[in-house]
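Novice: Quick check, what structure comes out for this input:
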Amino acid sequence: MSTTDHRELESAIPEHLRKPGLCPFRSSAEPPPYPTYVARFSKDINQVVMCYLGIQLRPEGNRKALKAAAISVEELVSLASGPLYVDQAKGVDGDEYETHIFALFWDSVMAYQHWCASDLVQGWWESNQREEDGVGYFKEVFMPKIDFFETHYATPEFQSLGNLADAMSGEIKEHAYWGAMRHRIPAAQYDSLASVGLPSVVSKHDNAKRKLVVPHDYMCLIRSGQNWENADQTEIALYQKVILPSLVQGMGYLSEQGLEIGCYSNRFVTLLCEDGYIARQSYGLSYWSGLDALEKWASSHQTHLKIFAAAQEYMSKLGSEARLTTYHEVAVMAADEQYFEYINCHPSTGLLQLA
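Specialist: Predicted coordinates for the structure are as follows:
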């Protein structure tokens, strides 16, 4: 028997969030076939903030205005009260609009609110110029409590939200079986996480250029990322041949037809380096009617099963030599832990397509 059969496994749920008699566990005596990890957050963190601040430009739009908007956002996020971690990404949506997204992360709601309420940030966001410069803006904010989200990493390296954590776990046991995602969410020990209601779109202060989306309880977010920065050219070629086609197909389905299975919005974007050049990283960002809809797609829909099969083929060829790393972060939130505002955006942007 190999030494990996005796490796120590941790629960994805940290000890201080476990509920006696309720904490999920693997029913199989067999260990997972490969290691994965989760981020360990300080016990002092009760809630986190993920703010996706985006700007978009129509195909024939003024690129100088887009660049000026991006520079303004960069200045705002660099304020002392700004986010603890930031990444930037670009993509082109189904309407051919270029989209530049700033993903901003805080470890407390109060810190985020302090930044939003600052004269510079509030003045810039509320300015009439946002409605008149030919650029679209959106702010999609998620504030899940610590026991209502989970992280999952193929390697013990911080990504995205994980950059707020204190440490990385050892190898975990809740993975490599359908349902593991739910089992990594601490609240699932005592809550069904069933979504309630439907979202609606309204105008802000009767201003047709500013739209708010009123969310419902237990909407679900997933950010699923791919990082091939450390891969050599041979592995990159394999990634582009084996995984990328099915990934692009799956992301395209969610973006164009996802509503029929409960996916309210999906974007597939490429991360940017600090110097603005394209990085060897990407992520899909999806908003769902609830965790159950996401689980059903992941476990049974042909588009995700193709992605899963491609990943298995990829790993079977490279095994421990693979340098591609993947991750995802999933959160479920009450209605008052979400905020969506869109300024001058086209009707299919984010949750506006629900109107």
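Novice: from here on, contacts and neighbour counts on C-alpha atoms
Specialist: OK.
Novice: which residue is nearest the middle of the protein?
Specialist: When C-alpha atoms, centre = their mean is applied to the chain, the residue found nearest the centroid is Arg223 (2.3 Å).
Novice: Need the nearest residue in space to it, chain neighbours excluded.
Specialist: Leu285 (4.6 Å; C-alpha to C-alpha, 6 or more residues apart in numbering).
Novice: host element of the residue nearest to Ile101 when sequence neighbours are not counted?
Specialist: Nearest residue to Ile101, sequence neighbours excluded (C-alpha to C-alpha, 6+ apart): Gly54, at 4.3 Å. Of the helices and strands defined by DSSP states H and E, Gly54 is found in strand 49-57.
Novice: Also this sequence, please, to line up against the first:
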Amino acid sequence: MCYEKKRVFSLKRPPGHKPKKQRWTVKFHKDVHKVCTLYLGVQYHGRTKNNQARTQAEQYIELLLSNEPYQPTVKETFRMTAGNDIPGSKLWIAHWTDPIRFFAKLKEIDLLRIWLDLGDCSRHEIGLWYEQFTVPLDRLQTNYVRLDYHKPGLAALPMVELPPHDLTEYWGAGRDRLAASAFDEFPLLAHPTTTDTAPRIEQVGHGQRIWGTNYNNMCHIRSGQRWEDCDDEERAAYEGSLQPTLMRGMQYLWDNPEETGSIGLRMGKRVIAGATDEQSVLETSVMGFHRNWADLEKWSSRHPSHLEIFSASMKHNKRFGDDRKFITWQEVAILKEGEAAFEYVNCDLKTGVMRWVELDAQGLVGVKTSKL
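Specialist: All right, here's what the predicted structure looks like:
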């Protein structure tokens, strides 16, 4: 006879709690045990708006991700607008549910070789970076307010179910949605190199290749906002009230990383590449890392900047009711040590996690231009 393993830590959900509004989550196929995610970016440090080196680098990355047989199952593209990156940088977000295919693709992504191949006259204007992680399903949680007409992020993966859930509308719901929270509190273990977000090593960024892995229980979060499908009234309401409130909360995180534990959060606007140009979509994502889950919970449950976002969101939902078309979603991963890896080649020092995680560095001056 089989017995379900007893929880060590209780759910945060209040007894008898029933949410007022339905929410949905991603349920993966029984053969899927991990989700693999790649963030891949191209920065431009030049002064001219339409630089050939940037176009060359972006086209190469697009081709590299699209090449068979290990192309991602889901791929999205963004232009960075704020946060820990250079505004205007292009970002690809890609997902796999097969780790073998994922790591095979990673072997094809040699950032230093790509950077060197840009040529002596172009490479100094370009920065390339990736952040990637593989997370077991019990350390991954998702939450979507709607899925009836647009499926973003992990919800777009094939062969997934999108069932409703009731772990929402109370403080601590995000932790409850992490299956591993039944047996793990995800503590930030005391260690001289990881106890806070103070910079660890002297880094320059430009002219360097910087790389390394994560410490235990680092948190990754992606939150999305889509108002592309809204009518004029709801679109104006979001852009005039809720979006500015969101930006004030994000700015607080960017301005106070030591207090809040914010590590490498970016904000970008989704774009769809055409034959000769890019089309912007009224959809944004905030994505990046956080020192640990407890710090993120503390900010989201107590700080006025997030409570203002929560209040404005409830006001928007009440105004437009079930007819609203505005979508938000959240995806969170709690990463064990070594489950994430980072690499930055000739990037600005504020990029990603460079200032907040102990990483190795290599000077790019004198690196041979032959293929590695």
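Novice: Check which element follows the longest helix seen in the first structure along the chain.
Specialist: If you go by DSSP state H, the first structure has its longest helix at helix 302-318. For helix 302-318 of the first structure, the following helix or strand on the C-terminal side (DSSP H and E) is strand 325-333.
Novice: Distance from the chain centre to that next one, please.
Specialist: 6 Å (C-alpha atoms, centre = their mean, to the nearest Å).
Novice: tell me, it lands on which residues of the second structure?
Specialist: With TM-score structural alignment applied, strand 325-333 of the first structure matches the range 327-335 in the second structure.
Novice: Tyr218 of the first structure and Ala194 touch, don't they?
Specialist: Yes. Applying C-alpha atoms under 8 Å as the test, Tyr218 of the first structure and Ala194 come out as touching, 6.5 Å apart.
Novice: what is in contact with the two at once?
Specialist: Counting by C-alpha atoms under 8 Å, 6 or more residues apart in numbering, the shared contacts of Tyr218 of the first structure and Ala194 are Gly290, Leu291.
Novice: In terms of neighbours, single out the busier of these two.
Specialist: Ranked by neighbour count (other C-alpha atoms under 10 Å), Tyr218 of the first structure and Ala194 place Tyr218 first, with 24 against 14.
Novice: Gln281 of the first structure matches what in the second structure?
Specialist: Gln281 of the first structure maps onto Glu283 in the second structure, with residues paired by TM-score structural alignment.
Novice: so that match is in which element?
Specialist: Assigned by DSSP H and E, Glu283 of the second structure belongs to strand 278-290.
Novice: And that strand, what's buried?
Specialist: Glu283, Thr284, Ser285, Val286, Met287, Gly288, Phe289, His290 (16 or more other C-alpha atoms under 10 Å).
Novice: And stretch 268-281 of the second structure, by the same measure?
Specialist: Buried, per 16+ other C-alpha under 10 Å, within stretch 268-281 of the second structure: Gly268, Lys269, Arg270, Val271.
Novice: same check, this time on stretch 105-124 of the first structure
Specialist: Using 16+ other C-alpha under 10 Å as the test for burial, stretch 105-124 of the first structure gives Phe105, Trp106, Asp107, Ser108, Val109, Ala111, Tyr112, Trp115, Cys116, Val121.
Novice: what do you get for stretch 175-182 of the second structure?
Specialist: Arg175, Asp176, Arg177, Leu178, Ala180, Ser181, Ala182.
Novice: Any idea how many residues pack against Val86 of the first structure?
Specialist: 20.
Novice: Could you find the counterpart of it in the second structure?
Specialist: In the second structure, Val86 of the first structure lines up with Lys75, judged by TM-score structural alignment.
Novice: same check, this time on Pro33 of the first structure
Specialist: Using TM-score structural alignment, Pro33 of the first structure lines up with Lys20 in the second structure.
Novice: for its match, helix, strand, or coil?
Specialist: Judged by DSSP: H, G, I helix; E, B strand; the rest coil, the three-state class of Lys20 of the second structure is coil.
Novice: picking up where we left off before, can you redo the buried residues of stretch 105-124 of the first structure as a markdown table with secondary structure and distance to His152 of the first structure?
Specialist: Shown next, in a markdown table, are those (DSSP: H, G, I helix; E, B strand; the rest coil; distance: C-alpha to C-alpha, whole Å):
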| residue | secondary structure | distance to His152 of the first structure |
| --- | --- | --- |
| Phe105 | strand | 17 |
| Trp106 | strand | 19 |
| Asp107 | coil | 18 |
| Ser108 | coil | 21 |
| Val109 | helix | 23 |
| Ala111 | helix | 25 |
| Tyr112 | helix | 24 |
| Trp115 | helix | 29 |
| Cys116 | helix | 29 |
| Val121 | helix | 32 |
